[in-house]
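Student: below are the sequence and a predicted model; questions follow.
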Amino acid sequence: MNFNHLRAPLAVLPLALIAAYSHAQTTPAPSLPVTVVTATRVAQPLTDVVADVTIVDRDTIDRSGATGLADLLGQLPGVSFVRNGGPGATTSVYLRGAETRFTAVFIDGVRIDSQSTGGASWNAIPLSQIDRIEVVRGPAAAVYGSDALGGVIQIFTRKGEAGFSPSIEMGFGSHGTRKLSAALSGQQGAVDYALGVSRETSDGFNAQPDSNPDEDGYRSTAVSGRLGWQLNAAHRLDASLLDSEMDAQYDAFSPGNDDHGQSDLQTLGLNWSAKWSDVYSSKLGVTRGKDRYETSPSSYVTDTSVTSYLWQNNVTLGASQVTVALERREDHLDNASTTPVISERSQNALALGYALRSGVHTLQLNARRDDDSEFGGHSTGSAAYALGFAPNWRAIVSVGTAFRAPTLYQRFSAYGLPSLQPETSRNVEGGVKYEERGNSFSVIAYRNKVSDLITYVSGPGDCANGSGDYAGCYGNTANAQYSGLTVAAARRFGLLALSGSLDVQDPKDLATGNQLARRAKQTAKLAATLPVAGWTVGAETEFVGKRFDDAKNTKELDRYSLVNLSVSTVVAKDWTLLGRIDNLADEDYETAKGYATAGRTFYVGLKWAPN
């Protein structure tokens, strides 16, 4: 990997944070242990998790002032995103440089995916409804099955707690942006509840100034709800729902048209958790995720539904835990423009897990067998070990395999190839981690090699329709490797909170040696917050290295640096004023060739949340 292109000031930021650990004498305030669910599908303290994990809570989301979910995720170590215009436009999120379809995404435990493009519709997930995010970097197919080659992102909406907690937020910003949201949550006896609604509109800006002179705005409406019923001390029922509709203007191939892309994302979940004894507990769940996308005036509709059934059993034996899960996934695709020959498929799976925490040793073993109705069976496995070599310090090492099944569109549409095989990966990583009362430091090196990468090959080909008359078709034509090093740290010095990360990676096509499109080899981020005279002041800086917009590395995307500022203050009892300026220096940059970014923008909001 080439370190030469990283600017010196940003390259030393994580090193400065390391040095701060050696010299700081400040004792952080005590806090409750942080619990993680996503790493193994079993709740466990963060200090017991071997995987490379980042947690984002609601307070962090509020302080960030991020425009959308991708903007928030882009502030985290090992995460980057690309967007074709404004917040409502098509968005890709890369974990450790892996394709956006290589991240398994869940909302309240409900898997969302597209059997057309592959991957989640990031622009349709409403940030206003999110209470917590868990990001697991590294393959997790041995736990979750297909899709998790790069990692897993689990999104949680608000959950009811004791008392009654209402809130209202309103705000406005650049490009005619207007936001209004309301939420309430609480608990009454054995029942807890949460409900949230939001509306966001923006006039937008011209996403493609060289080809289409119109502004590209968006309209977004979302509602979420969760209901829990503690039947008794051992049994609990949970239900969740989310419905998010996005109508975003975009620039298509015909200048002058008022093109719209309409997204509708829905999730429904019902789960029964039972603790049968001190040794045995179980969870039974039925979930459904729906992802619909339609364009106008040009006619294109694609509609995916993913229905999942999960029966998970946990047995705790002293310092060890055994997990046995049976899971069924059913995918359905309706694609009006090129209807697949086969529009349904299913996967049945058996997953086994073993976890041990004994003294300074932590061990995590997982194995899974998925049987797909179309391409047959596929086995995955992982092994992870951590050694506590000093107080709050651990050395970790892990290996794992993963796969992603081809989408129904890739195999059976007019552009598909029925003989496509799953994309597979082999990952190895290792490093050191420090965790203590909200302070953290980690250095993780990884190498994830992907075989049978599916790409679209231009030109006449032998596609699913058998005629070969189309402009091209999908094929298992490439191999890729995502290797790199992530350094991340967070530390509080009295009232000053600092966090930063440095990613040096080499996402490349193994056949050509070229850098994979739209992914940088160097990224550095630094954030700070500090209370000043009744205000909480925040600043973020980000540097992104050179990228290429195409696989042949002929269309270069320049490196760029961004600075964002945020402030908040209590203006009256229960009332908080929020302000944010993004891209303070009005940097002119692109994440995708030919697509503009917003430039300098501001947002001012007012939030009412009684204590």
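Tutor: Received the coordinates, thanks.
Student: for the rest of this, base every contact and every neighbour count on C-alpha atoms.
Tutor: OK.
Student: so which bits of the helix or strand Tyr385 falls within are buried?
Tutor: Assigned by DSSP states H and E, Tyr385 belongs to strand 376-390. Using 16 or more other C-alpha atoms under 10 Å as the test for burial, strand 376-390 gives His378, Ser379, Thr380, Gly381, Ser382, Ala383, Ala384, Tyr385, Ala386, Leu387, Gly388.
Student: tell me the angle the next helix or strand after it makes with strand 376-390.
Tutor: Heading C-terminal from strand 376-390, the first helix or strand you meet, by DSSP H and E, is strand 393-404. Orientation check (axes from the mean of the first three to the mean of the last three C-alpha atoms, to 10 degrees): strand 393-404 against strand 376-390 gives 170 degrees.
Student: helices or strands up against strand 393-404?
Tutor: Counting contacts by 3 or more C-alpha pairs under 8 Å, 6 or more residues apart in numbering; DSSP states H and E, strand 393-404 packs against helix 141-144, strand 376-390, strand 423-436.
Student: who touches the shortest one?
Tutor: So that's helix 141-144. 40-41, 104, 147-149, 351, 353, 366-368, 380-382, 400-403 (C-alpha atoms under 8 Å, 6 or more residues apart in numbering).
Student: buried ones from those residues, can you make that a ChimeraX selection?
Tutor: Buried members of those can be picked out in ChimeraX with the line below, counting by 16+ other C-alpha under 10 Å:
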select :40,104,147,148,149,351,353,366,367,368,380,381,382,400,401,402,403
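Student: could you pull out the buried residues of the helix or strand hosting Leu356?
Tutor: Using DSSP H and E, Leu356 falls within strand 344-358. Across strand 344-358, burial judged by 16+ other C-alpha under 10 Å covers 344-356.
Student: what would these look like in TSV with distance to Asp71?
Tutor: Converted to TSV, the buried residues of strand 344-358 look like this (distance: C-alpha to C-alpha, whole Å):
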residue	distance to Asp71
Glu344	34
Arg345	34
Ser346	34
Gln347	33
Asn348	35
Ala349	34
Leu350	36
Ala351	34
Leu352	35
Gly353	34
Tyr354	36
Ala355	34
Leu356	36
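Student: next up, a structure to set beside the first:
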Amino acid sequence: MSQIIVWFWYLVFMWLVSFCSTTRFALAAEESQGKADSERRLSASITDFFLGSKGEEGKIPTADTITVIASRLPSFRTRLSDIPANVSYVPANITIKSKTELERADVRMFQESIRDIEGSIFYDQVGNGLDTTFSLRGFSEGSSIIVLMDGVRVNELDGDAVNYPLVPIHDVEFIQIERGSASPIYGSGAFGGVVNIITRKPSPKQISLFGGAEASSFKGFRLNQGASGTIKDKVTPIGGNVTYYFDMGRDQSEGFRENGEWRITSLDTKLGYE
């Protein structure tokens, strides 16, 4: 009987030893598997960080292509005649001052030529008639108005002000004033509007002389003279035309009050090839 009991406890002991060994091996294998999984997850995370997750790959949705085409203002053709394009067809508030209107108004300074347009206000803070401040619809030239001369911006870099006395009014062909925001076309600074000054083009003749002289009260006078023309290119094989324009002027006055005099000398030159 005692031997049976001894063998029984011996089998129980051996079973416990075998069970513990199996459990320890399973735990070690599970720990090794978990460590390998952790290493694989870490490696995958690092790869996804630099290369992007494969789960996020896919076709990027895109919209249909939109083509925007700008065109010039068209003319209208009828059975009787062709109706040319007119500024009244443009969906914008635009005023154009032609050369004829400027000569009829007999303006002396550029500011006087646009003083009567809609929405314009001038402030003569100095009192000499030259250094005036221009605003359009309440927006000043120093922040929200762009002034162009033949497409070139003439606003000063510091403050965006414009030196109007340097604009030769006798060389102006026409003036276009656009009221309202024009920043999508002309860039920043055109929230209030744009004043585009177009000067005289060279004459199609080989040489054309022009000039003028005026006198006014307070010992004032204005004098300008110049020449322009088009010369056929006979030197190069291109066979184009050389255009030139030269104008020089002098404007001065003693002013209507003390220390209100001014003296302005202007020089305008153009040289082109067509």
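Tutor: Arrived safely, thanks for sending. Keep in mind that what you see is a predicted model, and the values were worked out from it rather than measured.
Student: before we move on, the earlier item: angle of the strand holding Leu356 of the first structure against strand 376-390?
Tutor: Going by the same axes, to 10 degrees, strand 344-358 of the first structure makes 20 degrees with strand 376-390.
Student: whereabouts in the second structure does strand 344-358 of the first structure align?
Tutor: Counting by TM-score structural alignment, strand 344-358 of the first structure pairs with no residue of the second structure.
Student: next helix or strand past that strand?
Tutor: strand 361-372.
Student: who's in contact with that following strand?
Tutor: So strand 361-372 of the first structure is contacted by 48, 50, 141-143, 145, 345-357, 377-388 (C-alpha under 8 Å, 6+ apart).
Student: go again with 6 Å.
Tutor: With C-alpha atoms under 6 Å, 6 or more residues apart in numbering as the test, strand 361-372 of the first structure has contacts from 142, 346-356, 377-387.
Student: the first structure: which residue goes with Ser43 of the second structure?
Tutor: Using TM-score structural alignment, Ser43 of the second structure lines up with nothing in the first structure.
Student: any idea how many residues pack against Ser43 of the second structure?
Tutor: Other residues lying near Ser43 of the second structure total 12 when counted by other C-alpha atoms under 10 Å.
Student: quick check: which element contains it?
Tutor: helix 2-51.
Student: and if you look at Arg108 of the second structure?
Tutor: Per DSSP H and E, there is no helix or strand for Arg108 of the second structure.
Student: chain neighbours aside, what residue packs nearest to it?
Tutor: Spatial nearest neighbour of Arg108 of the second structure, excluding adjacent residues (C-alpha to C-alpha, 6 or more residues apart in numbering): Ile169 at 7.2 Å.
Student: translate that neighbour into the numbering of the first structure.
Tutor: Ile169 of the second structure maps onto Leu127 in the first structure, by TM-score structural alignment.
Student: looks like its match contacts Leu69 (just checking).
Tutor: Yes - Leu127 of the first structure is within contact range of Leu69, at 5.3 Å (criterion: C-alpha atoms under 6 Å).
Student: coming back round to it: now the buried residues of strand 376-390 of the first structure as a markdown table including distance to His361 of the first structure?
Tutor: Formatted as a markdown table, the buried residues of strand 376-390 of the first structure follow (distance: C-alpha to C-alpha, whole Å):
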| residue | distance to His361 of the first structure |
| --- | --- |
| His378 | 31 |
| Ser379 | 27 |
| Thr380 | 24 |
| Gly381 | 20 |
| Ser382 | 17 |
| Ala383 | 13 |
| Ala384 | 11 |
| Tyr385 | 7 |
| Ala386 | 6 |
| Leu387 | 5 |
| Gly388 | 6 |
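Student: residue contacts, the equivalent of Ala182 of the second structure over in the first structure?
Tutor: Correspondence of Ala182 of the second structure to the first structure, assessed by TM-score structural alignment: Ala140. Contacts for Ala140 of the first structure (C-alpha under 6 Å, 6+ apart) come out as Ala148.
Student: likewise Ser296 of the first structure?
Tutor: Asp259, His260.
Student: residue range for the host helix or strand of Lys283 of the first structure in the second structure?
Tutor: Assigned by DSSP H and E, Lys283 of the first structure falls within strand 280-296. Aligned using TM-score structural alignment, strand 280-296 of the first structure spans no residues in the second structure.
Student: so which bits of that strand are buried?
Tutor: Buried residues in strand 280-296 of the first structure (16+ other C-alpha under 10 Å): 280-295.
Student: moving C-terminal from that strand, which element do we reach first?
Tutor: Taking DSSP H and E, what comes next after strand 280-296 of the first structure is strand 300-317.
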